[in-house]
Each structure stands twice: as structure tokens, then as C-alpha cells.
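Trainee: Just need the structure, nothing else, for what follows:
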Amino acid sequence: MPVPVSTSAESFLSAHIHGKVLAANKGDAWQGVKAVITESTACGELLDIPPVSEPYLVWFISGESEVHDREKGGPWIRSIVKKGSFFLSTGGEPYDCRWRALTPEPRVIMHVLLDLSLMKKAYEEVYGIDATHARPRDVSGGEDSQLNALMEQLRDELTRRKASRLLVSGIAQAVAIHLVRKYSALTQQSNSTGSPSLPGFKLRQITDWMSKNLAEEFDLATLSEIAGLSKFHFHRLFKKATGKTPSKYHIDLRMSMARKLLRETRRSVVEIALEVGYANPSHFAKIFRRETGLSPSDYRQLR
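Mentor: Sure, this is the predicted structure:
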């Protein structure tokens, strides 16, 4: 079955949550939030996950796992998760996910989706008239003690025979405000399309940092932290904004500087390789030939 472009909270929790269901929201207490607790296998098959409009929280109750996720056709992004870890997804494109247990404990997870009207109220309370300019960010394998406490309360209500409508509503509101306060930010301009984007000022901040640190080893985690996004979603939004993956952009910066140094200086190829971040001159020469069609020495002779 093809992965839908997007799906509703109800359909997502009924059709796209894998594993044995241990508890699920029932009754009219669950008006602004949907939740399911599952126990999954030690090793997960490749799953196709469609995006949902609602913020989607995955909170780990027990077990330690190695999780890999990726946008369709993109590189796998690895995270280590344990009790208290969480993932936050705020929409986007369908993605793939797989995992492997690292401990013998059961892999128990709570899946939570917050109602869009509740999130809208939270944005309006936190940002006022600027609410439409605020954008959420995604988190992979995060740790958050305050969110942990709220999730524990929500889990307790989910496992009761009859949940309290007032308490569930209060917890959901507290979660919504916490997510908006801690995991969103104002962009310099609104995104009229409503689709996820990397703001121009944030893109400049990241590319400037890459230019100043091009000799450093490429590290997707560092760049995504600067952007305030999960590695998975940063990779997607950066490619959408520049037409290149972050790693390819980094290589292009290095090659541009290498060409400049080969043209404008008499420094040796070994020195230039070190200057742009390659400790192994043979590897530098291989990358340079792949990117330009010439060896560094042949390129220098053309100046």
C-alpha cells in the first residue's frame, strides 16, 4: 500500500502504529489529545511513516534502542534512545524508520498527537500577534525533564479505567505550551505556504559557520543543533533551501577554497589539503579529481 501524502491523527494511530497495543485513549476525556502505548519487537522492519498535521510525540517508557530514520531517498540518521527520550515531529514528508534494541528490556513507547486547535491557542498565548510567524522545530532522541513529568502524568491517565477529562485537558494544555515555548521560534518572515522551510537568516548563519569551519570534520549533529532542528529534518530543509545536502555543500566549500589556493598561492598540495580539512593528501586528490575532473597538480597548471 502506498504511503499517503498525509493522514489524520485517528488514522495514524490506528493504521501506522506498529507493535502490541498496551493502552489507548478511550472516552470523551481525550478531546485535545490522542495517545497510544505500544510494545514493539526487538528489531523493527522498515516502516513507511506518513506525516500528520498534528505535532507527533514519541516518548520512550522503557528499553534502549538504536533508531534510524530518513526522508525518502535520503541518508539514514542514527539516534540512541532510552527511557525518557523523545522524538517530536511537526509534519513534512513521509519518511522511513527502523530500529534495533540494545537492551533486553521491553521497548515500550507512548505515541501522542496534540489537536491543532490546542496548538493554535498555545502559539497565540506565547507569541501574541506574532503567532503566525512562529515555526516549530523537530527533535530526535531528545531529553527533557519537564516534558518527562508531563508525559508520566498523561501515561497514568491513559492506563486508568476512567481518565479525568479535566486532568487530561490540563496536561495537554501544559504540554502544548511547553512545546511552543521550548521547541519553536519566530522566523524573520512568515511562510505563506505553510510548508516547512529553513528561514533565510538561519540558513545564512549555518552556511557562514560552515565557511569559517570548513577544515573541521563534517558533523550533521552540530549543524542541526545550530539550526535548532533534528538531524533528520535539518537535512531535508537544508537540501530544500540550497539544492544540496549539507555534506555536499561542505565538500563544495572545501573544493572552492582548494581551487582558490591552487590558483593564487605557491603552497604545496599537501599544505592545501591540510588547510581545507584533509589529513590524507591522497584522499584530497581523489575528492578533488571527482569534483573537478582534474588532479590538483593539473588544475594548478591551468592558472
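
Trainee: C-alpha only now, for contacts and for neighbours.
Mentor: Noted.

Trainee: how about R155, what does it touch?
Mentor: Residues in contact with R155 (C-alpha atoms under 8 Å, 6 or more residues apart in numbering) are M110.

Trainee: Secondary structure class of A174, three-state.
Mentor: Of the three states, A174 takes helix under DSSP: H, G, I helix; E, B strand; the rest coil.

Trainee: wait, H233
Mentor: Classification of H233 by three-state DSSP places it in helix.

Trainee: how about the nearest residue to the residue nearest the centre of the chain, chain neighbours excluded?
Mentor: Centroid check for the chain by C-alpha atoms, centre = their mean gives S230 as the closest residue, at 2.7 Å. Of all residues not flanking S230 in the chain, V139 sits nearest, at 4.5 Å (C-alpha to C-alpha, 6 or more residues apart in numbering).

Trainee: Next, the structure of the following sequence, for comparison with the previous one:
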Amino acid sequence: MATLGQPSRSDHHERIPAHKMPDYLPATAHQPFGQSLNSQVQVQIFRHRTTQQSLMIPAVAEPLLVLIVSGAAVIEERIGNEEWTATPVAAGDFFLTTSPLPYEMRWQTQSDGGFEVMHVYLSQHLLDLAARDIVSCPDGVQRLREVSGERDPEVTGLMRSLYHEVTSSPQASSLYLQGVGQALAVHLARRYGDGSEPSKRMNALPA
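Mentor: Here you go, the predicted structure:
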């Protein structure tokens, strides 16, 4: 876990692999609930409790989607010495980030039960396949824009399918995860590619 005032790989703007993200979340503030580390689609589920400790979260190598599964919270975030930005979130809100920069965050839950979130990391390979299939990308590389606190029924439905697969079976199907991941990649390429229309809420970092 990296805390303020301590050197970490994020100080050098290095990206970490997705499976290392739990190392940067405090044991006192979160409980891992489930995960599947498929090579193309990685899923992590956490139950968070309130933390006033500022956490330095590194950038990850893979594009990251975060869905608020249940509960509600107010999340404060900032990059560097910028002002804190507070964002209320509730079940159904999702975030998308591909930023190479680490960020600082803390959160206040709206109930003693905390809130549950799911992280989904899509491989760049899946996104590049989507780019070549449906988007006019000469280099075949899909670049996505940042999204914060947006609601998208298709994103929510696909991510909840991943949630159900990971939590309802002792061994999640890699084929199923990859199929849903491909559908997510196509939808993201169509709606959230660099050239698509910006979303209305762009004022926060991923939770």
C-alpha cells in the first residue's frame, strides 16, 4: 500500500498491472469480495468503508472501468496539488480511466454498510480489435476518453453480467468473461473513443 509521503512506483508515473491494485488499498477501508484474473478481462470486487486517509493510487496498465454496484458515497480526488474534487456516487454510476497519472483519493460512505464497487480491466488488445472492427483507426489503436460518474445502461448491464459470473460460480468461465469483455470494448469504442461526443459529467477521477 502506498501512502502520502512514502515513495512508490506511482511517484515516477509508472503504470502497475491490474492484479497489483489491491496492494494500494488500505485493509482497514476495504474488503476484497471476489476476482477473476483472465488475461483479457480482469475483474476485482471490493466492499469499501469510510477512510479519511489520503491514498495515492497509481495508474494501471490496462483501461479501467469502475461500477458502483451498491451503496453510496462521496469521493474526493485530486491530481498533484490541485484542489480536491468531491463527487457523490451511487449504484449504477460508472467511471472510465486510461490516465497515465497517479491520483490521490479518500471517501465518505453514506451508511455503515459502506459501498461495493467492481473494477474491470480490459486489455488493450480487446480495444484494438474493436477499433479495427468498427472504428476508422489507421493504426488500429483505440484511445478512450475519461468518464466520471456517468450512467450508461449498456455498460451497467454488461458489467453486472461480469459481476454475476464472478460471484455466482466457484470458477468463472474465461470464455464468458472474454465474450462480455469484447462486447464492452465495442461499446466503449463506439461511444467513448477520443473522437466521440464528450459526456456531460467529466469533473472527477475514477473511484
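
Trainee: Superposing both, give me the TM-score.
Mentor: Overlay of the two chains. TM-score (TM-score structural alignment, normalised by the length of structure 2): 0.83; 193 aligned residues with a C-alpha RMSD of 2.4 Å.

Trainee: The residue nearest to the centre of structure 1 and S224 touch, don't they?
Mentor: Yes: if you go by C-alpha atoms under 8 Å, S230 of structure 1 and S224 touch, sitting 5.9 Å apart.

Trainee: Roughly how far does the aligned partner of D69 of structure 1 in structure 2 sit from S123 of structure 2?
Mentor: Using TM-score structural alignment to pair residues, one finds that D69 of structure 1 aligns to E77 in structure 2. With distances taken as C-alpha to C-alpha, to the nearest Å, E77 of structure 2 is found 25 Å from S123 of structure 2.

Trainee: Which one of those two is surrounded by more residues?
Mentor: E77 (24 against 20; other C-alpha atoms under 10 Å).

Trainee: Kindly confirm my reading that the more buried one forms part of a helix.
Mentor: No: assigned with three-state DSSP, E77 of structure 2 falls outside any helix and is strand.

Trainee: ok, now which ones touch the closest residue to P94 of structure 1 other than its chain neighbours?
Mentor: Nearest non-adjacent residue to P94 of structure 1, counting by C-alpha to C-alpha, 6+ apart: P50, 4.4 Å away. Each residue near P50 of structure 1 by C-alpha under 8 Å, 6+ apart is listed here: 3-7, 12, 93-95.

Trainee: can you pull the contacts of the match of D69 of structure 1?
Mentor: Contacts of E77 of structure 2 (C-alpha under 8 Å, 6+ apart): 84-86, 103-106, 204-205.

Trainee: excluding its backbone neighbours, what's nearest it?
Mentor: Distances taken as C-alpha to C-alpha, 6+ apart put M105 closest to E77 of structure 2, at 4.4 Å, once the chain neighbours are dropped.

Trainee: State the three-state secondary structure for the aligned partner of the one you found in structure 1.
Mentor: Aligned by TM-score structural alignment, M105 of structure 2 pairs with C97 of structure 1. Using three-state DSSP, the structure places C97 of structure 1 in strand.

Trainee: looking at it, C97 of structure 1 is touching L47, isn't it?
Mentor: Yes: C97 of structure 1 is within contact range of L47, at 5.2 Å (criterion: C-alpha under 8 Å).

Trainee: which residue packs closest to I45 of structure 2, ignoring adjacent ones?
Mentor: Per C-alpha to C-alpha, 6+ apart, closest to I45 of structure 2 is M118, 4.4 Å.

Trainee: Quickly note the distance from the aligned partner of that neighbour in structure 1 to V168 of structure 1.
Mentor: The alignment partner of M118 of structure 2 in structure 1, by TM-score structural alignment, is M110. Relative to V168 of structure 1, M110 of structure 1 is positioned 15 Å away (C-alpha to C-alpha).

Trainee: Identify the residue of structure 2 aligned to the residue nearest to the centre of structure 1.
Mentor: If you follow S230 of structure 1 across to structure 2 using TM-score structural alignment, you land on M202.

Trainee: same thing with I287 of structure 1?
Mentor: I287 of structure 1 is assigned no aligned equivalent in structure 2, the criterion being TM-score structural alignment.

Trainee: Does the residue nearest to H68 of structure 1 when sequence neighbours are not counted fall in a helix, a strand, or a coil region?
Mentor: The shortest distance from H68 of structure 1 to any non-neighbouring residue, by C-alpha to C-alpha, 6+ apart, is to R78 (4.6 Å). Assigned by three-state DSSP, the conformation of R78 of structure 1 is strand.

Trainee: For the counterpart of R78 of structure 1 in structure 2, give me its contacts.
Mentor: Taking TM-score structural alignment, R78 of structure 1 has A86 as its aligned residue in structure 2. A86 of structure 2 is in contact with 74-77, 204, counting by C-alpha under 8 Å, 6+ apart.

Trainee: so which of these hold up in structure 1?
Mentor: Shared with structure 1 under both residues aligned by TM-score structural alignment, their matches' C-alpha atoms under 8 Å, the contacts from the contacts of A86 of structure 2 are 74-77.

Trainee: I'd like those residues as JSON lines, with distance to S173 of structure 2 appended.
Mentor: Converted to JSON lines, these look like this (distance: C-alpha to C-alpha, whole Å):
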{"residue": "V74", "distance to S173 of structure 2": "34"}
{"residue": "I75", "distance to S173 of structure 2": "33"}
{"residue": "E76", "distance to S173 of structure 2": "35"}
{"residue": "E77", "distance to S173 of structure 2": "35"}
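
Trainee: so which of those residues is the most crowded?
Mentor: Each of these was scored by neighbours using other C-alpha under 10 Å; the highest score is E77's, at 24 neighbours.

Trainee: What distance do you get for the residue lying farthest from the centre of structure 2 to T98 of structure 2?
Mentor: Distance from the centre of structure 2 peaks at P138, with 27.2 Å (C-alpha atoms, centre = their mean). According to C-alpha to C-alpha, P138 of structure 2 and T98 of structure 2 sit 20 Å apart.

Trainee: part of a helix, is P4 of structure 1?
Mentor: No: secondary structure of P4 of structure 1 (three-state DSSP): coil, not part of a helix.

Trainee: Excluding sequence neighbours, find me the nearest residue to it.
Mentor: P50 (5.9 Å).

Trainee: ok, back up a step: go through the contacts of A86 of structure 2 and say which is closest to T156 of structure 2.
Mentor: Of all the contacts of A86 of structure 2, the one with the least separation from T156 of structure 2 (C-alpha to C-alpha) is A204, at 18.8 Å.

Trainee: burial count for the closest one?
Mentor: A204 of structure 2 has 19 neighbours, counted by other C-alpha under 10 Å.
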